[in-house]
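*Asks:* The following comprises the amino acid sequence and a computationally predicted model.
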Amino acid sequence: MYGTTQKMRAAVSHKFGRDHKLGTQPWSEHPMIAGKSIVNPSLSVMVSQYMVSLHRRKVWSGEAVTSAQAIDEVTMKCLWDFVWATPCKEYGATSCKRKAENPAEWAGFMICSMLLLLYLVSMICLPCYDEALQITWADITFQGFRPGDFHVRLELPFRKTHQYRGIAPFYVYADEQFWWMLVRERCKNLDGFIFWKKIGTDSVSVNLTDGMTSNAFLECFHNNLLDIGVDSCGCQFLYKVCRWDFRDICDWGGWAENFNNPGTIFKYLLSWNDNPREKREHYMNPNRLMKDPCHACGRTCHCA
């Protein structure tokens, strides 16, 4: 697949650039020594032309490059319903034979609720999953205990877009988003990582410094999607449902303060692989049905 070829080229480029100290400049032959290359060979003009040609041939043969599909509100609702439909019971030691005979019993209520909390944090506060996995209880502060004012202050310990710190905190209010309820109800010892290492079917590590790894999360995420019938691998929630504009989304997520790379922003907001908002034949149809009322202004028109 073309995507695999891109990853292979990126790995080779990193190997030559970092380990062999050849940098990121295009490849060229040594002017004094025949057959010896200088700079990065995987970035040569010939390799670049081959990648363009390969992409063209793959598209013409019917293989389309598929980007990651965003998790929308409907999928989150299905995940929420699945968690609360999961029976809360004790799971003993699980043998390999039982795992093979009952693949649906890969996780119990505690693991599923912890995963749901991770999904909600990623969807509302816009961190990558590997950034969210590093959140500890020291990064969480409960504030405003007056009725109607309770909220959570979340300070991400790490963000790829903020290598020199300066990460703005997130304030999530209980009357708008209620993921904090899972935190208060399910956890007794507020120490260490929030998302612990999964042990067995429905247990976590007793060592609070053992956080869930990226590979373990991806496996659980894939299983969770299969549970609700989604066979595929959040900022679109703020854009499509809450109807925030791009500027507000970028301010909230801490993205591209100078807007020097807008392509990266739109890669997360818009993708051809996502479900279309409207069928093409209905764009100019004056008799098309109105949308659901806006939760803020009550309008049902398509321009709301």
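*Replies:* Happy to help now that I have it.
*Asks:* From now on I want contacts and neighbour counts done on CA atoms only, so please keep to that.
*Replies:* OK.
*Asks:* Following element in sequence after the helix or strand that contains Arg98, please.
*Replies:* Using DSSP states H and E, Arg98 falls within helix 96-101. Downstream of helix 96-101, the next assigned helix or strand under DSSP H and E is helix 109-125.
*Asks:* what comes up buried for the helix holding Arg98?
*Replies:* By 16 or more other Cα atoms under 10 Å, helix 96-101 has no buried positions at all.
*Asks:* Please enumerate residues in contact with it?
*Replies:* Glu105, Trp106 (Cα atoms under 8 Å, 6 or more residues apart in numbering).
*Asks:* so how far is stretch 90-99 from its chain's centroid?
*Replies:* Taking Cα atoms, centre = their mean, to the nearest Å, one finds the center of stretch 90-99 at 30 Å from the center of the full chain.
*Asks:* ok, second structure coming up, stack it against the first:
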Amino acid sequence: MRAAISHKFGRDYTLGAQPWTENPSIPGTWMGNPSLSVKVSQYMVSLHRRKVREGEVVTSARAIDEGTLKALYEFNKTIQAKGLSRTSRKRPAEHPPDWAGGKLRKMLNLIYVISFLCLLRFDEVLNLQWPDIEIQQLSTGDRVKISLLARKTHQNGGIAPFFLYPNPNKKFICPLTALAEWINVVGPDHMNGYVFRRKVGANSWDANPSHGMSADSFMECFRNNLLDIKIDPRPYGTHSFRRGGCQYLAMVLRWPFRNICSWGGWAENFDNPGTIFKYLLAWTDVETVTREEFMDPNRKGSDPCTSCGRTCWCR
């Protein structure tokens, strides 16, 4: 609530992000953002302490993992293969998977992959337009360059681009595959405006290129997709892909924390090192290792590393 009020004062009333202080030139008058006053800050700290004393635990959105993304990808492929032929409005209730057809599911898959690999929030992905996505041809193959004009922490631009490469060993998170499938659906003559259009019906989208998909609409689609694979959607939220991608880079790809911070946009001044740990650790996440397995020398191996082929957990 405080963040919303600060945004209202700062952007709509053009009061900026400066703390609320008395004007030294004109005593008795004030300048800055009222929501960022010292008294409000003190109240927020006190409120947090009271909530902790009362036993309230901060709940983060559950992170999306590789297994869930793979299950979503494989289920959506089955729908794409058999197509969708709705006969009445009752059909989605009688056949739950018919809430979306194969074309719409290809769009969702591309949103999943970009959000997961680039550690983006829903609104940042949904605001992408076709000029922001560039397929670059290199001597070693193709890659995708994604440029963001603005995001929560960079309202005025200055965001480093993301470079994504093909991943043939894991097609469910291969950005080139997901993008190619969506381009094939959209067609090269309609690659203008928003990349992800407003949903119309069960298998179509708005013809107006300036009408992008809303965050609420995507969240509804995402939750329906989780129900398709028998997963309770309630623990998942707007940061699920951002948190899941962060954990994927740290625990699967073994990236150093500095690289993760730089890739995700936390490395500007390292003034809040606790932020990344909130993405890596939360009680809402599913445990990947039981207590008995930590020191077990006969512990079952992990999936083979795509580079060296090793399956041990120490790679």
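*Replies:* Here it is on my side, so go on. These numbers were taken from a predicted model, which means no experiment stands behind them.
*Asks:* Surely Gly254 of the first structure touches Pro169?
*Replies:* No: using Cα atoms under 8 Å, Gly254 of the first structure is not in contact with Pro169, being 9.7 Å away.
*Asks:* What separation is there between Tyr91 of the first structure and Gly253 of the first structure?
*Replies:* Going from Tyr91 of the first structure to Gly253 of the first structure by Cα to Cα, to the nearest Å gives 39 Å.
*Asks:* For the two, indicate the residue with more neighbours.
*Replies:* When Tyr91 of the first structure is set against Gly253 and neighbours are counted by other Cα atoms under 10 Å, the residue ahead is Gly253, at 19 against 13.
*Asks:* which one in the second structure is aligned with the more buried one?
*Replies:* Alignment note (TM-score structural alignment): Gly253 of the first structure maps to Gly264 of the second structure.
*Asks:* Run a quick neighbour tally on the aligned partner of Gly83 of the second structure in the first structure.
*Replies:* Per TM-score structural alignment, the equivalent position to Gly83 of the second structure in the first structure is Cys88. Residues lying near Cys88 of the first structure (other Cα under 10 Å) number 12.
*Asks:* what residues are up against Cys88 of the first structure?
*Replies:* By Cα under 8 Å, 6+ apart, the contact list for Cys88 of the first structure reads Gly108, Phe109, Met110.
*Asks:* Number of residues surrounding the closest residue to Cys112 of the first structure other than its chain neighbours?
*Replies:* Closest residue to Cys112 of the first structure apart from its sequence neighbours, by Cα to Cα, 6 or more residues apart in numbering: Val83 at 5.8 Å. When neighbours are defined as other Cα under 10 Å, Val83 of the first structure has 21 of them.
*Asks:* Can you tell me the SS state at Val83 of the first structure?
*Replies:* helix (DSSP: H, G, I helix; E, B strand; the rest coil).
*Asks:* Please verify my assumption that it contacts Leu115.
*Replies:* No: with contact defined as Cα under 8 Å, Val83 of the first structure does not reach Leu115; the gap is 9.3 Å.
*Asks:* how about stretch 109-119 of the second structure, aligned to which bit of the first structure?
*Replies:* Going by TM-score structural alignment, stretch 109-119 of the second structure sits over residues 116-126 in the first structure.
*Asks:* Check the offset of the matching stretch from the chain's centre.
*Replies:* The answer for stretch 116-126 of the first structure is 9 Å, by Cα atoms, centre = their mean.
*Asks:* Run through the helices of the stretch 51-200 of the first structure in chain order.
*Replies:* 73-85, 96-101, 109-125, 129-132, 180-186 (DSSP state H, counting those that start in this stretch).
*Asks:* Turn these into CSV, columns for distance to His55 of the first structure.
*Replies:* As requested, these are arranged in CSV below (distance: least, Cα to Cα, whole Å):
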stretch, distance to His55 of the first structure
helix 73-85, 31
helix 96-101, 39
helix 109-125, 32
helix 129-132, 29
helix 180-186, 45
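*Asks:* Out of the ones you listed, which is the most enclosed?
*Replies:* helix 109-125 (a mean of 20; mean count of other Cα atoms under 10 Å).
*Asks:* and Gly23 of the first structure, which of the helices of the stretch 51-200 of the first structure is closest to it?
*Replies:* Smallest distance to Gly23 of the first structure across those (Cα to Cα): 27.2 Å, for helix 129-132.
*Asks:* For the residue located most distally from the centre of the first structure, what is the enclosing helix or strand?
*Replies:* Ranked by distance from the centre of the first structure (Cα atoms, centre = their mean), the top residue is Met32, with 48.9 Å. Assignment of secondary structure by DSSP H and E places Met32 of the first structure within no helix or strand.
*Asks:* Report the separation between it and Gly23 of the first structure.
*Replies:* From Met32 of the first structure to Gly23 of the first structure the distance is 20 Å (Cα to Cα).
*Asks:* Perfect, I'm done here.
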